[in-house]
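Trainee: structure for this input, please:
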Amino acid sequence: MDDLVDGFGRRFHYLRLSITEVCNFRCTYCLPDGFKKTAPLTFLTPAECERVVRAFAELGVSKIRLTGGEPSVRRDLPEIIARTAAVPGVSKVCITTNGWNLDRQIGGWRDAGLTNLNVSIDSLDRETFVRITGHDRLSSVVAGLDRALSLGLPNVKVNGVLIRDTVEAGFDAFTEFVRERPVAVRFIELMRTGDNAEYFADQHVPGTVLTDWLAARGWCRRPRAFDDGPAVEMVHPDYAGRIGLIAPYAAGFCDSCNRLRVTARGQLRLCLFGELGVGLKDLLEVDAPEALRVRILKALAGKPAGHRLHQGDSGDTRQLAQFGG
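Mentor: Here you go, the predicted structure:
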């Protein structure tokens, strides 16, 4: 088995597999006007998803995250989870969801083989949640998260985008949220994309506002696991949960990159904020596993040292729903 190692010595154990570009939320920082169909919705089939996962697993990837858009808009999501979980070498099957109908769906996902759940919650204030997402579903989303905990799902996390409108009031609410819940809340520093330049200029705040706030209240940094994503997580003895930060503008953010992405249309993305991608769809359609592994390995040679967000260059990423964030 060949390991996935790029020209900078980084090893890749983590694949983010987008299964749709469609999202049913209208988040201000991503899809403020809602999802707009710009091409036929010819996304990877469950069999093609399995072939992607199998190829990466044979190259040393053990953690798969299913993303969107919003992955739960696909009715065959349980089948995709089950196929992913059955691939030899895959030890973690994760999903990132906005929580739409999570309370009704999580049991089926867990039974299909889901091990890790990430739920997007940008605010615990009902009115703010509605303003950001376009939907009055906060109570339902939290109910779904609590159901996941009651079912014994061991790795439950919350993602929230760090924006100026919700900073410190949000920190207070979320730390209280994790006082009794054993979940990790991770704030993601707002990233500039092709479509959100004006919003970014108005709402971006550096991740240090969070880490400084936590440090002043006795929170300490938690060690990272080898297949963790980019979050720096902090813990406190008085709280069951954790608070984390994903800060793509921080120095050295890309140095420990351990993840690759495949889009819902079968393109290998070497960087979320890169240009174009390497097409895999033709090999997935005909089930050519050896050729697929070779193409992936060759593509990895072109992975850049890091993104160019500091130069205001987000590549060809128009909005995060396009490639699954």
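
Trainee: rest of the way, CA atoms for contacts and neighbours
Mentor: Will do.

Trainee: for Ile95, which residues are in contact?
Mentor: With contacts defined as Cα atoms under 8 Å, 6 or more residues apart in numbering, Ile95 is in contact with Arg65, Leu66, Thr67, Pro71, Leu114, Asn116, Leu117, Asn118.

Trainee: go with 6 Å
Mentor: Arg65, Leu66, Leu117 (Cα atoms under 6 Å, 6 or more residues apart in numbering).

Trainee: burial of the last one, as a residue count?
Mentor: Think Leu117. 25 (other Cα atoms under 10 Å).

Trainee: helix, strand or coil for it?
Mentor: Under DSSP: H, G, I helix; E, B strand; the rest coil, Leu117 falls in the strand class.

Trainee: so it sits right up against Pro154, yeah?
Mentor: No - counting by Cα atoms under 6 Å, Pro154 is not a contact partner of Leu117; they are 8.7 Å apart.

Trainee: out of the contacts of Ile95, flag the one nearest to Ala301.
Mentor: Arg65 (22.8 Å; Cα to Cα).

Trainee: please generate a structure for the following sequence too, so the two can be compared:
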Amino acid sequence: MQSGNARISRLRKGVIVPQLTDAYERKFYYLRLSITDVCNFHCTYCLPGGYTPTARPKSFLSPDESRRVSRAFAELGTEKVRLTGGEPSLRRDFTEIIAAVRENPAIRTLAVTTNGYRMARDAASWRDAGLTAINVSIDSLDARQFHLITGQDKLRQVMDGIDAAFSAGFKKVKVNTVLMRDVNHQQLSAFLHWIKPRPIQLRFIELMETGQGGALFHQCHLSGEVIRLQLERLGWRRQPRGRSDGPAQVFSHADYQGEVGLIMPYEKDFCASCNRLRVSAVGNLHLCLFGEQGIPLRDLLADDDQTCCIEGSYRAQSTEQKAEPFPASRQQRYNTEPVIYRGLGYVASLTVAPPQTRETGATRTIADAPHPATFHLKKQ
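Mentor: Okay, the predicted model is just below:
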């Protein structure tokens, strides 16, 4: 008998498989797969002191493990995978990872979020390996300010990388810009001028209160509502959101090739439309993108023949923890309490099993998990 949290979504190869759905009826079509924690930029809002190793590079997911975990989620309805970091392109086997994930035709979109450092050199090889979409971070079009924000004097190199991406055959490039008061919030007109003749989706992302960034947040946070009102006055219109799209509110204008997206995590009901899960670079499944608690999956990804149909019953009453970007003081103001961690009864079924092994009713408990989680082999 199926769990009440599993909803039938599709038929693949004659086998009915459940769509990943949580207790709030949110369906998860989108997996963010981190492949490294290493980054060579020192962005003020992320790694102001530079990267400090927290894991040995050899402990990050291998290409085979990346293939297995993406295949498992694809069997449960995932249509889009985004490779993240750190900076993914610093992996020497990055194109191998792209090819490994792209082996599965059920993954319709394979994207990367990058700082653009190596795009000019490698965009064509990424495209050849199977990458279908690129997001690149550019927080200012002013080279001096870009250098101050990132710690790298590489704006021209990143811009050349965007040109290389278009030359390689990418039809659109998304540009992520962290919105900061008195840093770049007055550059909207310059950004709009830049994207007018180019198929670039410029995405303003609200600065979030994470980790040690409280002081910067209080100094520089600006609601995306400021940009939204300006766009609406200029005749931009909001577009419908696809089921595997990210969280951006996307606006278009008849006179522009480019688009503008707004990611506003403190806006009311932001969490209600979440369709994403995250797997960390060391193989932990995170049910909230901003949560530190994770369900370890790594030992279930050792080889192709493993039998793993996992139903993770997360014991929320003993591990409840609000995501760091949403402190209690801001939850009341913005009404954005992340619902994932509230009374969570979550289905995280991963299938890496031949059909005949799914008939067992065995239960498997990972006793040494840092946060209690029970995994069941479930009849399908």
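
Trainee: need the contacts of Ile95 of the first structure in a markdown table (columns: distance to Leu214 of the first structure).
Mentor: A markdown table is the format used below for the contacts of Ile95 of the first structure (distance: Cα to Cα, whole Å):
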| residue | distance to Leu214 of the first structure |
| --- | --- |
| Arg65 | 28 |
| Leu66 | 30 |
| Leu117 | 24 |
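
Trainee: now, which of these sits nearest Thr97 of the first structure?
Mentor: Among those, and counting by Cα to Cα, the member closest to Thr97 of the first structure is Leu117, at 7.9 Å.

Trainee: how close does that closest one get to Pro223 of the first structure?
Mentor: As judged by Cα to Cα, to the nearest Å, Leu117 of the first structure and Pro223 of the first structure stand 20 Å apart.

Trainee: element containing the aligned partner of Glu21 of the first structure in the second structure, please.
Mentor: With the correspondence set by TM-score structural alignment, Glu21 of the first structure lines up against Asp37 in the second structure. Using DSSP states H and E, Asp37 of the second structure falls within no helix or strand.

Trainee: and Ser66 of the second structure, by the same measure?
Mentor: helix 63-74.

Trainee: could I get the full set of strands for the stretch 1-150 of the second structure?
Mentor: 7-12, 15-19, 30-34, 80-84, 109-114, 133-137 (DSSP state E, counting those that start in this stretch).

Trainee: redo those strands as TSV? Include distance to Gln152 of the second structure.
Mentor: Below are the strands of the stretch 1-150 of the second structure laid out as TSV (distance: least, Cα to Cα, whole Å):
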stretch	distance to Gln152 of the second structure
strand 7-12	46
strand 15-19	42
strand 30-34	23
strand 80-84	20
strand 109-114	14
strand 133-137	13
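
Trainee: closest one to Ala323 of the second structure among the ones you listed?
Mentor: Of these, nearest to Ala323 of the second structure by Cα to Cα is strand 30-34, at 16.9 Å.

Trainee: any idea of the angle that closest one forms with helix 63-74?
Mentor: In terms of direction (axes from the mean of the first three to the mean of the last three Cα atoms, to 10 degrees), strand 30-34 of the second structure departs from helix 63-74 by 160 degrees.
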